[in-house]
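J.: one predicted model, sequence on top.
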Amino acid sequence: MPNSEDKLPTRGNSDKGQEQEDKGALLDDIQSAGGNANTDMPGLRKPDISCSSPRRLISMTEVMETARDVSNMAIAHEIVINSNFQIQQMESPQNSLERRVKEIVHKAFWDSLQAQLNETPPQYSQAIKLVQEVKESLFSLLLPGHTRLRTQISEVLDMELIQQQAKHNALDIQRLAGFIISMMANLCAPVRDEEIKKLKGLTETVSLFREIFCVLDLMKIDMVNFTIQTLKPHLQQQSIQYERSKFQEFLNKQPNALEHTTAWLKAAAKKTANSVSPSQGNRPAVVSPTVVLNQGYMNLLKWDHDGDTYPETVLMDRSRLQQLQQRLDQLTLVASVLLVTSNAVGAAIFGLPGFVDKLKQVTCVLLDGLNCKMFRLEEALLAVSDQVHREVSRSLPEHGYIPLTSEQEATLKGQIRSITQRDNVIRNLIGERIHSYLKGFLSSLSPQNCLHALPGGLAPIQAELKEIGSTFSRILHHNRMVFGPYYSGILGKLLFTDGDAGMDSR
């Protein structure tokens, strides 16, 4: 059995040589972008944002190259932004043609192997090919410094010797399988221990090799995910310049590719200017580009995904931001229901241990699926009003409070149902307070420890808002780092007559 020094780092050991090799392999494209990723605004020629240049026809080769670059950029972006990023094993849908064909082909293959082994004497040609594939798979899981393991695998799985043994009917398949399983046990991550244990209990050759290949596939995925996690800090350092360089290549092929971003920032600038008081002499007040950009980011949380065209620079995070938007829509309704209930029953009963959590849980359940097309908000809030009334009616007498009168019950239910209306005062107030709170995360130096005051009425959803705020800030901080020079060029032309001003540091 190899010494512990030969264990893969998935068991907790590190290997600097492998780290350097893996880093080089994964960062070839990233490092080719150059630049200093630790700088807030790495050097990049100022983009020439021209809205008048005509569209040009591009070849199919350029289309394919652009698709590949965008795909690579999206993968790099996802690894950096998504803290839970992992490669998953792909499975075809049940009853799909692809899955059915795959099952038929696999069954034919394993049946053929079984037929060969059942011959007298047994035929091992197919089995030997499987052993060769297993050997290559084991090698792929080794680190460069694991010379002892590599030597051991080469000696035991010596294909020339195995072929000679098969020729003289002296091949011991079970012995080879036992060695393969023991090597897999040494190389696998702890999460695969149970699968390895099941392999040791198999004795039928065909079933054993079939399961060995299944576990090896999982181990390869584990190794890829381990490598990604190991290199994540390096990827984070390089990703800003990498994404920007790939986006610049895209712009070189399609100069008008920032028109939706320009329209998005123009709308944000207009909204910001309308909220700023004129300076002395009735001259227009100077608007900070950073304030405008932050307003643009906040507008993404109220985006009309059916009607408005999304900014090109935020496209890779569109689904992620849309999920945050949907979560905020639900939290706005939940907080509105709780505020209405608090006003109706009084702070004393509302402050009872577990009372708010119970109402919150019930409301969240009934509002689940809010953004589905088939969802009926009126029906959901009617059910919410009934459940809230039932919980209030049960809790008041239990704690010595006077039950609600019929008039108070009707008022409570009516106010909850009225939250359906877009212009509902409570709903709009809660929505404004939520956006005001989240806006503070964009300017905070440490979003995870953002300590700005929580507006009234949001205490029941504070934990959820903090989580959303941290995620929102992390996404947009990375976006600002990548596309800052482009925003600078656009906002310079929108806000200043000389067009030379850039993003300020405020």
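T.: Nice, thanks for sending it over.
J.: when you work out contacts or count neighbours from here on, use the C-alpha atoms and nothing else.
T.: Will do.
J.: burial measure for residue 264, as a count.
T.: When neighbours are defined as other CA atoms under 10 Å, residue 264 has 21 of them.
J.: so where do the strands sit in the stretch 251-400 of the chain?
T.: Under the criterion DSSP state E, counting those that start in this stretch, the stretch 251-400 of the chain carries no strands.
J.: how long is stretch 361-377 end to end?
T.: End-to-end distance of stretch 361-377 (CA to CA, to the nearest Å): 17 Å.
J.: then this one, side by side with the first:
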Amino acid sequence: MSQEDDVSKEKARTESSEERDLGVGSSKKRRHEESAPIDFASTSSDDIHYHFPSWVAGGSPAQYVAPRELLAMATALENLELIHEIAVDENFKIPDVPTNPIEKAVKENMYKAFFDLLREDLAKQPPVYTNLLSHIMEIKMLILNDLLLPSHQRLREQIETMFDEERIKESLLEENFDFKQVAGQIIDILLRMCAPARDERIHELRKESDPIKILSGLFEMIELMKNDLTNYQLSKNRAEIENYSARYELREFQKLYTEYPDGPPKVREWICESYELMEKVEKTEEQEIQAKRERRDNEIDEQLLIDVTSKGFVTLVQSENPDPFPETLSLDRGRISRLSEKFLQIIITASSVLVTCGVAGRQIAESEDFKTTLKNHLIVIANDIDEKNLVEKLEAMGEQCAKEAHDTASKVDVVWDEDKTKAVKHQISALADEDNPVRAIVFKRVSEFVESILRSPTMVPNRLLPGLSIVQNELFAFTAKYLRLCEHNRRSYNSLYYEILYKIADDIVVEAASVSATVDAEEVKQDLDEVAEEAEGEFFDGSSNDAASSEDPQDVGLPDLL
């Protein structure tokens, strides 16, 4: 038997064995396997069933996710987060040093290895200049591509001539290359282009004599100048960046939530709750229904949308873990969480000052700088306050309030006893309860102030409500920061909010109309019952007139009346 026949038989046996393993043997065995249950109990790698019948797995081909697709998704998300951060944070700047410690360590180690290799090349006999030449050419290209503007045409030509690669190669081969001269020329160019704040660093680089340190310093200076140029462009084109960010965020968001025709569930729930809060005004039921009917006749105006979203934005900072939290603000969840801490800090601080002044009395409360000094100390104590450490913070704030009230009392000759100290501490500890009267009043007034600014940013109230003036600086700073975030969110998603609000308002109007129709039907039924009773009485009393009795009953029956 030939070797080819042996190979053919072996191949046939292998294929037959694979067919048996895959369940494609005889029809009898196939029917048995299709009717038998599949054992999923085992989880060991040796016992896992890798092949399922088509009635389990379905006929669709296996779906693969390429690594480049995952990288593209990650890059898109990073770009979205970056451009959103630039749009929301008016003070955003590219830092000179990486803020991520891992990134910083990797960069430093790469630079070290990079220049250690260059030092070894230059220390050889004869020296190897290949890497040195590539570094000089890289510096040249960085200046041309990353630092020069299109208007710098003359300087571009000078650099091209000054650092011609062929000329530098020739001087290296002839061993008459002067590195310090070339480095000095590069430093002169950078000095002409850099910001004044970088001049001192460049002058220090000019004094350096070690070629490796000079090259390292040049690369570092170019990176700093690139950051300066980027930050300048960001500040110069911030309005365009914000508009682009709004369009980009909405486009990417719509890609993720195309399967929700009524809008993302949390956004819809958030808008719905905010709308219902807006509707909770002191009206009679008839006025409310009438208002809804009128609203249906008129399209939802921009002010209603602003009012509803303003109410919704305020609810997000009123608690640590707001629910629902709209998907449209997912990128800002951490920022809103930090703002909610500041919101609580303002409320607790203002409440503590009010409580202390109430217990201490007018003479202490109106003494010079008492409220301001007390507020400044309490703000520091409550700097990282949250619901978890609220009781602990209030204890420390109570101690501080009692101490400052006691010290001020001694200055203004007011008697301060232990009972007042206990009263201050007790009442401030009671602020842990959300329903505490003082805290509730301050909470309501702060919320109303923030909401009024979000509704009409240009119409700032002339004065704050009583009790808030002591924390006005903190309240203004908080509101300004939150306003910027909310304005950008509106710029991005107002069209989505409008569609959702229109559907919600329409549903409520239809429901109100249905309720109104039911009420009208009940009233008609009552009237008809009264008419029927009167007719029945007249019939049995024999008081009906001849004309009525001669009419066809169908003409006066209930079906025709209805």
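T.: Arrived safely, thanks for sending. This one's a predicted model, so the numbers in the text were calculated from it and none came from an experiment.
J.: what residue in structure 2 is paired with residue 434 of structure 1?
T.: Matched to structure 2 by TM-score structural alignment, residue 434 of structure 1 sits across from residue 446.
J.: just checking, its match touches residue 467?
T.: No - with contact defined as CA atoms under 8 Å, residue 446 of structure 2 does not reach residue 467; the gap is 9.6 Å.
J.: these two: which has the busier surroundings?
T.: Using other CA under 10 Å, the more surrounded residue of residue 446 of structure 2 and residue 467 is residue 446, with 23 against 17.
J.: quick one on the thing from earlier: so who does the match of residue 434 of structure 1 touch?
T.: By CA atoms under 8 Å, 6 or more residues apart in numbering, the residues touching residue 446 of structure 2 are 347, 468.
J.: pull out the buried positions in the helix or strand where it lies.
T.: For residue 446 of structure 2, the element it lies in under DSSP states H and E is helix 437-455. Of the residues in helix 437-455 of structure 2, 438-440, 442-443, 445-447, 449-455 count as buried by neighbour count, 16 or more other CA atoms under 10 Å.
J.: report the central residue of structure 1.
T.: By CA atoms, centre = their mean, structure 1 has its centre lying nearest to residue 82, at 3.8 Å.
J.: corresponding residue for it in structure 2?
T.: Using TM-score structural alignment, residue 82 of structure 1 lines up with residue 89 in structure 2.
J.: and its match, what does it touch?
T.: Listed by CA under 8 Å, 6+ apart, residue 89 of structure 2 has no contact partners.
J.: now swap in the one 5 residues further on and tell me
T.: Under the criterion of CA under 8 Å, 6+ apart, the contact list for residue 94 of structure 2 reads 227, 230, 231.
J.: right, and the first one touches residue 95 too?
T.: Yes - under the criterion of CA under 8 Å, residue 227 of structure 2 makes contact with residue 95 at 7.4 Å.
J.: more neighbours, those two?
T.: residue 227 (17 against 11).
J.: quick one: residue 258 of structure 2 from residue 208 of structure 2, how far?
T.: Going from residue 258 of structure 2 to residue 208 of structure 2 by CA to CA gives 60 Å.
J.: tally of neighbours for the aligned partner of residue 392 of structure 2 in structure 1?
T.: Using TM-score structural alignment, the equivalent of residue 392 of structure 2 in structure 1 is residue 379. Residues near residue 379 of structure 1, counting by other CA under 10 Å, number 14.
J.: now the one 10 residues further on
T.: The number of residues packed around residue 389 of structure 1, counting by other CA under 10 Å, is 19.
J.: tell me which residue of structure 2 matches up with it.
T.: Aligned partner of residue 389 of structure 1 by TM-score structural alignment: residue 402.
J.: repeat for residue 462 of structure 1
T.: The alignment partner of residue 462 of structure 1 in structure 2, by TM-score structural alignment, is residue 472.
J.: ok, its match - contacts?
T.: Here residue 472 of structure 2 is in contact with residue 464 (CA under 8 Å, 6+ apart).
J.: tell me the SS of it?
T.: helix (DSSP: H, G, I helix; E, B strand; the rest coil).
J.: hang on, the earlier thing: if we take the buried residues of helix 437-455 of structure 2, which one ends up nearest to residue 245 of structure 2?
T.: Comparing the buried residues of helix 437-455 of structure 2 against residue 245 of structure 2 with CA to CA places residue 454 closest, at 20.7 Å.
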